[in-house]
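A.B. asks: Coordinates for the following, if possible.
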Amino acid sequence: MRVLAAMSGGVDSAVAAARAVDEGHDVVGVHLALSRAGGTLRAGSRGCCTIEDAMDARRASDLLGIPFYVWDFSERFRDDVIEDFISEYQAGRTPNPCMRCNEKIKFAALLERAIELGFDAVCTGHYATLVDEGNGLELHRASDAAKDQSYVLGVLTEEQLRYTYFPLGSTPSKAIVRAEAQARGLTVANKPDSHDICFIPDGDTRGWLGERVGAETGEVLDRNGDVVGSHEGAHAFTVGQRRGLKLGVPASDGKPRFVLEVRPVSNTVVVGPKEALATAEISGVRFSWAGRAPLETEFRCHVQIRAHSEPVPALATWQNGTVTATPDVPFDGVAPGQTAVLYDGTRVVGQFTVDKTVSAVPVNA
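C.D. replies: Reported below is the predicted structural model:
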């Protein structure tokens, strides 16, 4: 099998490529250049896809004896991930750029080019498993629950799954992967994992957005519409946020307040008690199925709304172009723009981008 190994420069993708070589596949390594900022370098464990990462990926490929290339996907990344991130915040939503990158770059743009060049599969270092029991290919959680990445892969379609290859999915722990890398002589064996948003390596999302969308003073309201403070830009707030509110009017019960809603049109932020974050229903029109679509328009499932949150049992409905999830126990602080991934046991059923939320607590409660 001809395999294109997507090599980020980290330990996971390097070991995944090595395992593909061991299995006898014809492997070619490729690193995606997602930024044209030539001086970009990794800061500790922040960021990814830097010059340093490209060099690490090349060294790993040389050690494995496989061809290596760097593909410039910076324009596509800018248009499909960075610009989407900015526009979502401007619309008062909370986007997940890792989901968009997997959807638009790693398993769309990269996969399209791989197929055009005659490759049979794209290999990555993601922790997830593929299962085929005769009913079509299914995406499942990884063996290592702590490293499971099936949530961020929930955007993959049945067609894309047919061309994916996850050699690390059945590995019991990340420690085993690092030990294997060490034994193979890979210099990235002890390289720290990247985290945060890769194109904001210093972690200052508020400052980064402020430079690009501007900051305009607005009002902070309570649930009754009364002004309780002011802000310097609604884009800097997300649902569930507690810190940095700087409210001038204390709550009547003395308890802390949280961001409940961001309204970009009026440039206002709505705050309230923590219990008001309870969400009784979420829905969205942008959805996809990871493999075969559900047989019924109403089905039981578990819903995960963040990469590392606990899945919540729920009833999902799929009709009139909208997917709706009603949890048995309310979700905690869901914001429009977040991704809800639906599971049947360990299997990823599909996902949708949250467009609408319904609070479990009435305004006057």
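A.B. asks: drop to CA atoms for contacts and neighbour counts, all remaining ones
C.D. replies: OK.
A.B. asks: What residues sit buried inside the helix ranked longest in the chain?
C.D. replies: Longest helix in the chain, counting residues (DSSP state H): helix 51-64. By neighbour count on 16 or more other Cα atoms under 10 Å, the buried set for helix 51-64 is 51, 53-54, 56-61, 64.
A.B. asks: Second input sequence below; structure requested for side-by-side comparison:
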Amino acid sequence: MRILAAMSGGVDSAVAAARAVDAGHDVVGVHLALSRAGGTLRTGSRGCCTIEDAMDARRVADRLGIPFYVWDFSERFRDDVIEDFVAEYQAGRTPNPCMRCNERIKFAALLERALELGFDAVCTGHYATVRDGARGLELHRSSEEAKDQSYVLGVLTADQLAHAYFPLGDTPSKALVRAEAESRGLTVASKPDSYDICFIPDGDTRGWLAERVGTAPGEIVDRAGAVVGSHDGAHAFTVGQRRGLRLGVPAPDGKPRFVLEVRPVTNTVVVGPKEALAIAELAGARYTWAGAAPEDPATAFACEVQVRAHADPVPATAAVREGELVVTLVDPLHGVAPGQTAVLYDGTRVLGQCTIDRTVSAVPVDA
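C.D. replies: Presented below is the predicted three-dimensional model:
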């Protein structure tokens, strides 16, 4: 096959590209320039897609003897990931930019260009597997549970899975990938993994948002509507947050209070007891299926749902009702926020996902 290897400059994508070459594929490496600040450098494990990463990717490609290009996707990344991130926070939601990047950049914009140029698949260093199932291709967890990245790939559709190539999916551990990179003489063998939001490398999300959307004083209220504090901008708060509330009125029971809801229209933040973070149901209108859809999505089916990349999946039932994918939890789940992504599983198989639009608390307001 003709393979376009997306090379981030990290060890995972480097070994994935090397394995694609070993498998006899015609491989071309590409690094995506996602920022127009060309002089940007990494700070340890923070940030990615920097000029330093591009140079690391080029050195790996030279070592593998494959052609290498840098493609400027910065405008698309700004529009589809960064601006979406800001808009979601302004709407009172908690977005996941990595999901949007996989959905709209790596497996939409990149794959689209790859197919136009005659490539058969895009290769990445994600830890996940694509298998043949009874009703077509299926996305499954990787063999290494701790490094599994199927959650952030839950946005992929059946057509995208048909052109996705994940050589690391059956690798038992990240340590083995690093050892393989070392044995191949790849200079990225001991390079730290990147973390946090790549376009906010210092990790100060609140400060970054304040620069872009400004500040707007508002009220912090309890579940009954009583004012218990004030803030400089609702966008700075997320559901489940405890620190930084600076409440002027203590709770009657003396216990800590947490952010339960962000209301952007009125610029209000709602707080309450930890117990009120328990969610019985979540739903989203923006849903997709990773492969074949259930034969009858309107009929409730058993599944597990995962709402964060490193969270444990929990038992649930799901069904499509009135244009929404509605997920009912067997036991309440804590700290779920609109804007997060809920990925559904059947064992190791990814069934589909939705961006959470609303949640239903398991604890009544007057409880």
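A.B. asks: For the two chains, what TM-score is obtained?
C.D. replies: Once superposed, the chains reach a TM-score of 0.99 (TM-score structural alignment, normalised by the length of structure 1), with 365 aligned residues with a Cα RMSD of 0.6 Å.
A.B. asks: from the buried residues of helix 51-64 of structure 1, which two are the most distant?
C.D. replies: Of all pairs drawn from the buried residues of helix 51-64 of structure 1, the widest gap by Cα to Cα lies between 51 and 64 and measures 20.1 Å.
A.B. asks: picking up where we left off before, show me what the longest helix of structure 1 is packed up against.
C.D. replies: Under the contact definition 3 or more Cα pairs under 8 Å, 6 or more residues apart in numbering; DSSP states H and E, helix 51-64 of structure 1 sits against helix 11-22, strand 26-33, strand 68-72.
A.B. asks: The second one aligns to what range in structure 2?
C.D. replies: For strand 26-33 of structure 1, the aligned range in structure 2 is residues 26-33, judged by TM-score structural alignment.
A.B. asks: ok, residue 243 of structure 2 - how many residues close by?
C.D. replies: By other Cα atoms under 10 Å, 11 other residues sit near residue 243 of structure 2.
A.B. asks: For it, give its distance to residue 237 of structure 2.
C.D. replies: 10 Å (Cα to Cα, to the nearest Å).
A.B. asks: Repeat that for residue 59 of structure 2.
C.D. replies: 42 Å.
A.B. asks: which ones are touching the residue mapped onto residue 353 of structure 1 from structure 2?
C.D. replies: Counting by TM-score structural alignment, residue 353 of structure 1 lines up with residue 355 in structure 2. With contact taken as Cα atoms under 8 Å, 6 or more residues apart in numbering, residue 355 of structure 2 is in contact with 283-287, 338-342.
A.B. asks: at 7 Å instead, please
C.D. replies: Shown in contact with residue 355 of structure 2 (Cα atoms under 7 Å, 6 or more residues apart in numbering): 284, 286-287, 339-342.
A.B. asks: now swap in residue 30 of structure 1 and tell me
C.D. replies: 4-7, 68-71.
A.B. asks: 10 Å - rerun?
C.D. replies: The contact partners of residue 30 of structure 1, by Cα atoms under 10 Å, 6 or more residues apart in numbering, come to 4-9, 54, 57-58, 61, 67-71, 110.
A.B. asks: Repeat that for residue 168 of structure 1.
C.D. replies: 12-13, 15-17, 19, 123-129, 142-144, 174, 177 are the contacts of residue 168 of structure 1 under Cα under 10 Å, 6+ apart.
A.B. asks: ok, residue 137 of structure 1 to residue 104 of structure 1 distance?
C.D. replies: According to Cα to Cα, residue 137 of structure 1 stands 21 Å off from residue 104 of structure 1.
A.B. asks: out of these two, which sits in the busier spot?
C.D. replies: Just comparing residue 137 of structure 1 and residue 104: by other Cα under 10 Å the higher neighbour count belongs to residue 104, 20 against 17.
A.B. asks: so the more buried one sits right up against residue 153, yeah?
C.D. replies: No: judged on Cα atoms under 10 Å, residue 104 of structure 1 makes no contact with residue 153 at a distance of 11.5 Å.
A.B. asks: Can you work out which residues contact both of those two?
C.D. replies: Contact with both residue 104 of structure 1 and residue 153 is made by residues residue 98, according to Cα under 10 Å, 6+ apart.
A.B. asks: Longest strand in structure 2, by number of residues?
C.D. replies: strand 324-334 (DSSP state E).
A.B. asks: rewinding a little: okay, and the common contacts of residue 243 and residue 237 of structure 2?
C.D. replies: Common neighbours of residue 243 of structure 2 and residue 237, using Cα under 10 Å, 6+ apart, are residue 259.
A.B. asks: Work out the gap between stretch 130-149 of structure 1 and the centre of the chain.
C.D. replies: How far stretch 130-149 of structure 1 lies from its chain's middle: 17 Å, per Cα atoms, centre = their mean, to the nearest Å.
A.B. asks: Which residues belonging to it are considered buried?
C.D. replies: For stretch 130-149 of structure 1, by 16+ other Cα under 10 Å, it's 130, 137-144, 147-149.
A.B. asks: closest to residue 81 of structure 1 among the residues you listed?
C.D. replies: residue 149 (18.9 Å).
A.B. asks: contacting residues around that closest one?
C.D. replies: Residue 149 of structure 1 makes contact with 125-129, 140-142, 169, 307-308 under the criterion Cα under 10 Å, 6+ apart.
A.B. asks: Let's verify residue 230 of structure 1: helix, strand, or coil?
C.D. replies: Of the three states, residue 230 of structure 1 takes strand according to DSSP: H, G, I helix; E, B strand; the rest coil.
A.B. asks: For it, which non-adjacent residue is spatially closest?
C.D. replies: With sequence-adjacent residues excluded and distances taken as Cα to Cα, 6 or more residues apart in numbering, residue 230 of structure 1 is closest to residue 219, at 4.4 Å.
A.B. asks: Just give the number of residues close to the one you found.
C.D. replies: Neighbours around residue 219 of structure 1, by other Cα under 10 Å: 19.
A.B. asks: shouldn't it be in contact with residue 229?
C.D. replies: Yes: between residue 219 of structure 1 and residue 229 there is a contact under Cα under 10 Å: 6.1 Å.
A.B. asks: shared neighbours of these two, which are they?
C.D. replies: residue 269.
A.B. asks: related to what we said a few turns ago, kindly reformat the contacts of residue 149 of structure 1 as a markdown table containing distance to residue 274 of structure 1 and secondary structure.
C.D. replies: As requested, those are exported to a markdown table (distance: Cα to Cα, whole Å; DSSP: H, G, I helix; E, B strand; the rest coil):
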| residue | distance to residue 274 of structure 1 | secondary structure |
| --- | --- | --- |
| 125 | 38 | coil |
| 126 | 35 | coil |
| 127 | 34 | coil |
| 128 | 34 | strand |
| 129 | 37 | strand |
| 140 | 33 | strand |
| 141 | 31 | strand |
| 142 | 33 | coil |
| 169 | 37 | coil |
| 307 | 21 | coil |
| 308 | 20 | coil |
